[in-house]
Structure formats: structure tokens, C-alpha cells
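In: Fold the stuff below for me.
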Amino acid sequence: MIQSIDRAAKILGLLQGSRRMGITEMAAALDLPPSTVHGIVKSLQSHGLVAQQPSGNRYVLGPALLKLSSVYLDTLDVRARSMRWMHELSSRTGLASRLGVELFGEVIVIHHNRRPDGSEQMPETGVTIPSHASAMGKVLLAYDAAHAADVLSRPLIALTAETTTEPDRMREEFERIRQEALGFENEEAVIGEASVAAPICSDEGEVIAAIAVVLPATEWPPSDMVISDLREAARNVSRELGAPTWPRPIAAADPTDIQ
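Out: Next up, the predicted model:
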């Protein structure tokens, strides 16, 4: 491992999630001399990967990362294959839809379809959500033992009063998700918001992403029709990716499910 690159990556990691930090704070977090951190930060700043706030001596992630992330998203086949099915899903349900993949122990939204009601909504593509507090994240955790082991090895942070923070409860939920091929969260990440997610499979039958619909907590639980539309979207995306099977309730396995 090249030490300078490793340190630069750790600095970018510290600044994720709209964090603003000074040189002294970053140096303390990384247990490095402030002069070393200052030199790396200035190099990152020269490439637009880090930006200094106009007033003060704090730093944030830079605009060049946005361009790099857009290139990354454009290379994801699952995103390209999902877009028309997500549009149809939002049109049928009247709800916003999200597509997410695992990234450094969290879920990153790689595509977001807004509610089709014309209301003002924040774009969510590029947003990260802690896996344990997201319906998409729970699905990805349930089907990826390494991801789950990594997340559950650290304290689970409570984002709201409803966030599940007990590892044993999370493991029980993973078992249910594998039985039903559905993940749920109700006000666990954002107060007033709930979501339900289903897995998306690759041509090797592995779960590589999750698709979700987002609804107001006042409309919880989702209707059977919403669940059906979500499952159909997940199945169609998986089919386009060449998946030989699609996760489904074990008690109701259907060999023709993907055909």
C-alpha cells in the first residue's frame, strides 16, 4: 500500500457526509502530525478533491469528486438497466424510488426517481445512508455475509428513536428478509419517512443492489399493490441483468419466477 495515497483516502473519508474539519481535527483523527495532513490536504485541494471554506480554516469535499462520481455512476450496468423500471415503478405507485449499492459499509443511492406529483423534492443520487437504518441497506446486509460482519462489528448508531441498534435484532431481521425478499424501515433513518426494498440479482445470481420505494410514515404499512409493483420491478431489472433466479419467499418458491 502506498502510504501517501492511503492517508489521502482517509482524509476524504473523514470529510464525507458534508463534514467540515480543520487541519488539527483531521490530524488528531488520523494520529498524524498537522504538517503532514496540511501537505496532503493542499495537494488534494490543488486537484479540486478538497475545498477550503471561504471564511475560516475548515475543509470540505471538493467539486472534482462530483465529476468523478458521475463517471462512476455512468459505468454501472445495474443503474442503466434499472432506470426505465424505476420510472414505471414511481408512475404506478405515485412514490419516489431509489436504487442503492453497498459502498464502504453504507448504501449509496445510485439513482433516484422523484415522486411524479410535481412537488419540490431534493435529488438523492449520491446520498449515502447507514446500511442498518435503510431498507435497501438491510437487504444488502442480509445477502452479503462480509458486509454484515463488517457493519455489525461496530456500534450501530441511532439516527432516530426507531433505529435498530441491537446486532441480534438485526440478524433476526436478515433471516426474515431472506425468507420474504423484502426489507423494511419505518422512520429509522429520517423521521416521517419509511421505505421498503427488494433485492436485485446479477447474471451470477448474486444480490448486487436493492431497489426501494419511499413513502410517508403516515401511509405505513405499504399496500399489497405497492409491494407487488416493487417485486415486479426488482424481478424485471434482475432479468435484464441475466439473473438465472430471483430471491423469493422460500415457502413459495416458483421455478418460473424469473422467466
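
In: From now on I want contacts and neighbour counts done on CA atoms only, so please keep to that.
Out: OK.

In: what about the strands in the stretch 101-250 of the chain?
Out: Residue ranges of the strands in the stretch 101-250 of the chain, as given by DSSP state E, counting those that start in this stretch, are 106-113, 128-130, 183-186, 193-201, 207-216.

In: among those strands, which is the most enclosed?
Out: strand 193-201 (a mean of 27; mean count of other C-alpha atoms under 10 Å).

In: Nearest to residue 80, out of the strands of the stretch 101-250 of the chain?
Out: strand 106-113 (9.2 Å; C-alpha to C-alpha).

In: that older thread, would you list the strands of the stretch 101-250 of the chain in CSV and tack on distance to residue 173?
Out: CSV is the format used below for these (distance: least, C-alpha to C-alpha, whole Å):
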stretch, distance to residue 173
strand 106-113, 17
strand 128-130, 16
strand 183-186, 8
strand 193-201, 13
strand 207-216, 16
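
In: what's the closest of these to residue 174?
Out: strand 183-186 (8.4 Å).

In: before we move on, back to that, to residue 59, which of the strands of the stretch 101-250 of the chain lies closest?
Out: Judging the strands of the stretch 101-250 of the chain by C-alpha to C-alpha, what sits closest to residue 59 is strand 128-130, at 19.6 Å.

In: this one as well, want them side by side:
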Amino acid sequence: MEQLLHHLKNLGFTDMEAKVMVELAKNGDSSGYEVSKRTGASRSNVYAALQRLAGQGFLHTGEGEPVRYSMLPVEELTRIISGRLQESLETVERAMPRPGSETPFHNMEGDKEVLASLARELGRAKYEIVVDVWREEAALVCDQLEEAEQRGVRVLWACDSGEAALGQWLPRGAFQADAVPAGRKFSFVVDRRWCMLGMRGDRGPTQAVVTEHPVMTELLLNQFAQDVVLYEMENDMGAELSSRYGWRYETIIGKYVSGGPRNV
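Out: Below is the predicted model:
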């Protein structure tokens, strides 16, 4: 018994949580009062441990009064613990600073990992979040951004519909002229310190780069500012711009991007 309690505590459970888990595993479905009586611990401590364990998904809770608790099957319990430990180990390996790399760039792949990292950072935002996404990705983070605004965080949005002015004139190089984009780009800058740049779509896995490097943060903020300024100019001077430079400013773009029109 002592050895089991010792290993449960090694996995991060408190002494009281470990005792409660073992007690429920031995006796099955029980109320907090029953657990308190059998362990000899105070009701307040037992109830606090039960609520923490239930909140973390390690216990089943029944309906009715008094609430009754029961342990997960041991195979399910160890699977959950193993998965969380593995996730923590991978995060430590990826994020731990290394000599000579004070502001590393982290590569992420898969919806689960990318969205989990983004959710953590949005939840930590204190001052400002700058968002440049497509509508599909905007729907995934809308609730978290609303929560940030309720905390007093300034949230700035830009929603991309794939109609960027440069889009159709960018040279494809070795790619086929009819190549289909691999996905939808997205970027986030939190408190002008942390940023994520990535791509998501149906033709491949979600991928992203995360960093606190000031150069990347500055590039993303500049891109956001440029998009907002162009949007405001189009709304204010759209007819004049089209008359002078052509639809979507072909004359200007053609000067600087190979493959674009030279004369309009």
C-alpha cells in the first residue's frame, strides 16, 4: 500500500488525493462522507481532493445527493496519465531554452497541438491580440478571443478571404499554373511578444511556427498594418484607385513582381 501511495505521489497527486484514489479503488462507489469516515481524514480535505480529481477527469461522479464518486478503470486511468505525461515531456523538450538559442522557432504539426498551444497563449494575453485568419479558423478561436476582450485585452482582427491584391500576380516558379493552394494561412501576435504563423486546410496537416523572436513579431505586425491600411484606402478611394491604376492595382504590382502585367 505504501509503495502504491508513493508512486501515485511521484505522478503528481497529493498525499490526500492518493489516499482517496486507493480508497475508492478498494471500496467502489462512495460518498465523500464515506471516504472521510474510512480514511479518518477531515471531510473538508476529502471533499477538496474528490473535487480536484473529478475536475481532472480521474473520477466518475454520480447524480443525486449526496454525490457519489468512483474510480476510472485502472487501464483508462493509466492511459490518461501516460498521455498527459508524454505531452508535458514533449513540451519541455521542445520549449526548454538551449545554449545559443534564446529565442527559438518551434515547429508544430496537427490541429490538436497547434490549437492547444494557441489556446494557452490566448488565455495568457494581458494587453493585445492581433489576429489575421480566414473565416474557417476565426470560428475556432472566436470564443477565446471574446473571453480575452472581457478581461480587457484589445483584440484586432483581419479576416482573409483569399482575395489579397498580390495573390494572383505572385510568380509560381516551378509550380504548375493551375496548382491549388495547400491551405489557408493564419497568424497571431500576442502582447507584441509571442507569435504563431501557420497554414491549415483539407489537403495536408495543420502546421505552424511559434516564436518570440522580435523580427518575426515585427513582420507579422507590419503585414497586419499594411492589410488594414489597404482595406481603409479601398473603402475610401476605391473608384479613384481603380481608375488610375487598374483593378486591384495591376500597374503598381506589375512593376515589382515578375509575371505581373507591365502595362494596363
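
In: Tell me how they score on TM after superposing.
Out: Here the TM-score for the pair of chains, by TM-score structural alignment, normalised by the length of structure 1, is 0.32; 144 aligned residues with a C-alpha RMSD of 6.3 Å.

In: Relative to residue 51 of structure 1, which of the strands of the stretch 101-250 of structure 1 is closest?
Out: Nearest to residue 51 of structure 1, of all the strands of the stretch 101-250 of structure 1, is strand 128-130, at 20.1 Å by C-alpha to C-alpha.

In: Which strands or helices does the closest one pack on?
Out: Packed against strand 128-130 of structure 1 by the contact rule (3 or more C-alpha pairs under 8 Å, 6 or more residues apart in numbering; DSSP states H and E) you find strand 106-113.

In: Would you map the strands across structure 2?
Out: Here structure 2 has its strands, by DSSP state E, at 30-31, 59-61, 68-71, 105-109, 128-134, 154-160, 184-190, 194-200, 207-211.

In: Export these to JSON lines and append columns for distance to residue 254 of structure 2 and mean neighbour count.
Out: Listed next are the strands of structure 2 as JSON lines, based on distance: least, C-alpha to C-alpha, whole Å; neighbours: other C-alpha atoms under 10 Å:
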{"stretch": "strand 30-31", "distance to residue 254 of structure 2": "74", "mean neighbour count": "20"}
{"stretch": "strand 59-61", "distance to residue 254 of structure 2": "64", "mean neighbour count": "18"}
{"stretch": "strand 68-71", "distance to residue 254 of structure 2": "67", "mean neighbour count": "22"}
{"stretch": "strand 105-109", "distance to residue 254 of structure 2": "34", "mean neighbour count": "16"}
{"stretch": "strand 128-134", "distance to residue 254 of structure 2": "25", "mean neighbour count": "21"}
{"stretch": "strand 154-160", "distance to residue 254 of structure 2": "22", "mean neighbour count": "16"}
{"stretch": "strand 184-190", "distance to residue 254 of structure 2": "24", "mean neighbour count": "22"}
{"stretch": "strand 194-200", "distance to residue 254 of structure 2": "27", "mean neighbour count": "21"}
{"stretch": "strand 207-211", "distance to residue 254 of structure 2": "31", "mean neighbour count": "20"}
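
In: Format those strands as a markdown table; extra columns: distance to residue 228 of structure 2.
Out: Shown next, in a markdown table, are the strands of structure 2 (distance: least, C-alpha to C-alpha, whole Å):
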| stretch | distance to residue 228 of structure 2 |
| --- | --- |
| strand 30-31 | 58 |
| strand 59-61 | 49 |
| strand 68-71 | 54 |
| strand 105-109 | 27 |
| strand 128-134 | 10 |
| strand 154-160 | 7 |
| strand 184-190 | 15 |
| strand 194-200 | 18 |
| strand 207-211 | 23 |
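
In: Out of the ones you listed, which is closest to residue 226 of structure 2?
Out: Of all these, it is strand 154-160 that lies closest to residue 226 of structure 2, at 10.8 Å by C-alpha to C-alpha.

In: For residue 69 of structure 1, which of the strands of the stretch 101-250 of structure 1 is the nearest?
Out: When the strands of the stretch 101-250 of structure 1 are compared by C-alpha to C-alpha, strand 106-113 sits nearest residue 69 of structure 1, at 9.5 Å.

In: Counting by contacts, list what that closest one packs against.
Out: Strand 106-113 of structure 1 packs on helix 77-93, strand 96-103, strand 128-130, helix 135-142, going by 3+ C-alpha pairs under 8 Å, 6+ apart.

In: can you put the ones you listed in TSV and add distance to residue 213 of structure 1?
Out: Output for those, formatted as TSV (distance: least, C-alpha to C-alpha, whole Å):
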stretch	distance to residue 213 of structure 1
helix 77-93	8
strand 96-103	4
strand 128-130	15
helix 135-142	9
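
In: Quick check: which of those is buried the most?
Out: helix 135-142 (a mean of 30).
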